[in-house]
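[1] coordinates only, sequence not included:
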């Protein structure tokens, strides 16, 4: 079976959680050795050179940014389509109703020449043969907000690279000279990620803050506002495979992700894999039963709650091995095996064009 992986054209012009998810999923799928007569070849599709009908199955990552057109074309060609929509868990019944009202209003006002992003995402979800959610919260959002049949939704979380489970903080401390306890924030520097809000919330604790991540041109002034606060250090962007990133997670006293919303944040999984507790936004699809001792969820705009949660984790440091155990089952190999099983089941049901 030859599987083509696609997303929006500009995806790999920067690095982030989705880029890592796509690359690691492709790599892990190609490491699998399915039992004969099953064969699997997975590759990124270059839409400027490769035709979709050269593949047996198409897997699309993200339901936004015009990706519904990929799903439409693959469906027209008779190809089985898997969709990983990466939708906000904030979608629910009421927000879905409002979005559909807005969709109809926009259509009527423009003679149906304008589509809302909601309408495009819903069409992709409807046309896909299988939808993969990263967690139960995203699954509920897909059902309630977009009215999708739960029978075609599977839940497979992201994986975690092995280097985070065996990371040590020594490299970070020796490289930066930061030996005191600090709070680490990893991700793009932007108002949506809310680094400024957290830095202001922690000002009274006299606690060092270290930020790792790129800042776009339009967010440079925001970055400077954050850096003007005391005890804030910015290390710039680090490659995902850079040993300094894994070491930073391990060296931190607490990792914070106070953003306005996340689907299934790899930064949180990687921090926990390194044994470091996390304070993160409540607006996320990530759910870890029994993780309250090491994973605190607070509203992104509740500075007092963020400060209390971080102080609590600093006061009673959870056992590092117990923290790691929370995510020990999150491996890319396990995820790849689950996804490959879906490919073969879907391909068998739909009838493949050929077997490679």
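    Yep, it's here. Just so we're clear, the structure is a prediction, and the values are computed from it rather than from any experiment. Numbers count the residues shown, from 1 in each chain.

[2] going forward, measure contacts and count neighbours with C-alpha atoms only.
    Will do.

[3] What ranges does the stretch 51-200 of the chain have for its strands?
    Counting by DSSP state E, counting those that start in this stretch, the stretch 51-200 of the chain has strands at residues 57-61, 81-84, 130-133, 153-155, 183-186.

[4] Redo these as a markdown table? Include mean neighbour count and distance to residue 166.
    Output for the strands of the stretch 51-200 of the chain, formatted as a markdown table (neighbours: other Cα atoms under 10 Å; distance: least, Cα to Cα, whole Å):
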| stretch | mean neighbour count | distance to residue 166 |
| --- | --- | --- |
| strand 57-61 | 24 | 29 |
| strand 81-84 | 26 | 29 |
| strand 130-133 | 24 | 28 |
| strand 153-155 | 19 | 27 |
| strand 183-186 | 25 | 18 |
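
[5] Okay, one more to line up with it:
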């Protein structure tokens, strides 16, 4: 079986969760004997299946090409809509009405929902939103969770502590410096607690970065992002006392999965399906409340912590090997329904 992966055209410049999801799914599928290639402007022949990651306008001509040639397609939606303002509520209502009238099928981005054979949301929460907002039948939805590499279970703190001369206990955040990642509220919560915070992330919003530096002062260190395969990143997860990802939205946050496997105590946003992954092992703050983030970090910092049980839970349920197995089952179903042999 040969599969073509389509990802955001500039995604590897920023390399976030969606890119990790695509790259790690590809590697795990290859271990199962599936040939995986990534779509580029030079691609002249597609695989027996095309797998889209995220909903982007530039996928539209590729999806149209696949439909005309009966090439099965699946979409990892990586979608969640937040009801945090009247405008967001009205947008959701408009989508619901337009979807039921068939008017979203030509939408440059959302139209992809109706052009593929199956949708692969990362959680039941995401799946329910797709059904509620867009009327997608559950027969066209299969939940395939995000995954985590087992190598993070073997991480040790010494490498990171020695390289960056970190001796004290600290809170870690990993993610692009942008409003969705909510670092400014996290820093304000840290200031009230008086504990050190280290942020590893690429600056996507220079103005926000400047604010973070001004508010954080001596308690906050913002370091450049570490390559995903860099042992220093795994060591950073193992070195921190608390890993905090109080984002405005995550589906569910691969960095939090990695930190959890490395043994860190977890503070994770409840918005976007994280509770399905982390269960009682994480503390879930209200991401728009500095006080709630502060209290969640304080609770995670001081409460009893069973790192081994947390690690076992995450690896047993969310390894990339399991993700690849779920994904391959969907591919095989697509091929059977299309009358194509594996």
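    Structure's in. What do you need? As the structure is a computational prediction, the values presented were derived from the model and not from experiment.

[6] circling back to that earlier point, quick check: which of the strands of the stretch 51-200 of structure 1 is nearest to residue 201 of structure 1?
    Closest to residue 201 of structure 1 of these, according to Cα to Cα: strand 183-186, at 12.1 Å.

[7] so the closest one matches what in structure 2?
    Alignment of strand 183-186 of structure 1 against structure 2: residues 171-174, by TM-score structural alignment.

[8] Mean distance of the matching stretch to its aligned residues in structure 1, please.
    On superposition with structure 1, the mean distance recorded for stretch 171-174 of structure 2 (mean Cα distance after the TM-score superposition for structure 1) is 0.5 Å.

[9] Quick one: residues in contact with that stretch.
    Stretch 171-174 of structure 2 has contacts (Cα atoms under 8 Å, 6 or more residues apart in numbering) with 195-201, 225, 236-237, 240-245, 255.

[10] Quick one, which of the residues you listed are buried?
    With neighbours counted using 16 or more other Cα atoms under 10 Å, the contacts of stretch 171-174 of structure 2 contain these buried positions: 195-201, 225, 236-237, 240-245, 255.

[11] Just the residues you listed: which are in strands?
    Using DSSP state E, 197-200, 242-245 are the members of those that sit in strands.

[12] aligned partner of residue 122 of structure 1 in structure 2?
    Under TM-score structural alignment, residue 122 of structure 1 pairs with residue 110 in structure 2.

[13] measure that match to residue 117 of structure 2 for me?
    Note on residue 110 of structure 2: its distance to residue 117 of structure 2, by Cα to Cα, to the nearest Å, is 14 Å.

[14] ok, now residue 38 of structure 2?
    Counting by Cα to Cα, the gap from residue 38 of structure 2 to residue 117 of structure 2 is 19 Å.

[15] whereabouts in structure 2 does the host helix or strand of residue 345 of structure 1 align?
    Using DSSP states H and E, residue 345 of structure 1 maps to helix 332-350. Aligned by TM-score structural alignment, helix 332-350 of structure 1 corresponds to residues 320-338 of structure 2.

[16] ranges for the helices of structure 1?
    All helices of structure 1, identified by DSSP state H, fall at 17-31, 68-76, 93-109, 117-127, 136-146, 170-176, 195-201, 220-227, 243-251, 266-273, 303-315, 320-325, 332-350.

[17] So for residue 38 and residue 117 of structure 2, which residue has more residues nearby?
    Using other Cα atoms under 10 Å as the criterion, residue 38 of structure 2 and residue 117 rank with residue 117 on top: 20 against 17.

[18] Next up, the contacts around the more buried one.
    72-74, 140, 334.

[19] Determine the set of other helices and strands touching whichever strand or helix holds residue 317 of structure 2.
    Assigned by DSSP H and E, residue 317 of structure 2 belongs to helix 307-318. Here helix 307-318 of structure 2 touches helix 254-262, going by 3 or more Cα pairs under 8 Å, 6 or more residues apart in numbering; DSSP states H and E.

[20] That's all I had, so thanks and see you.
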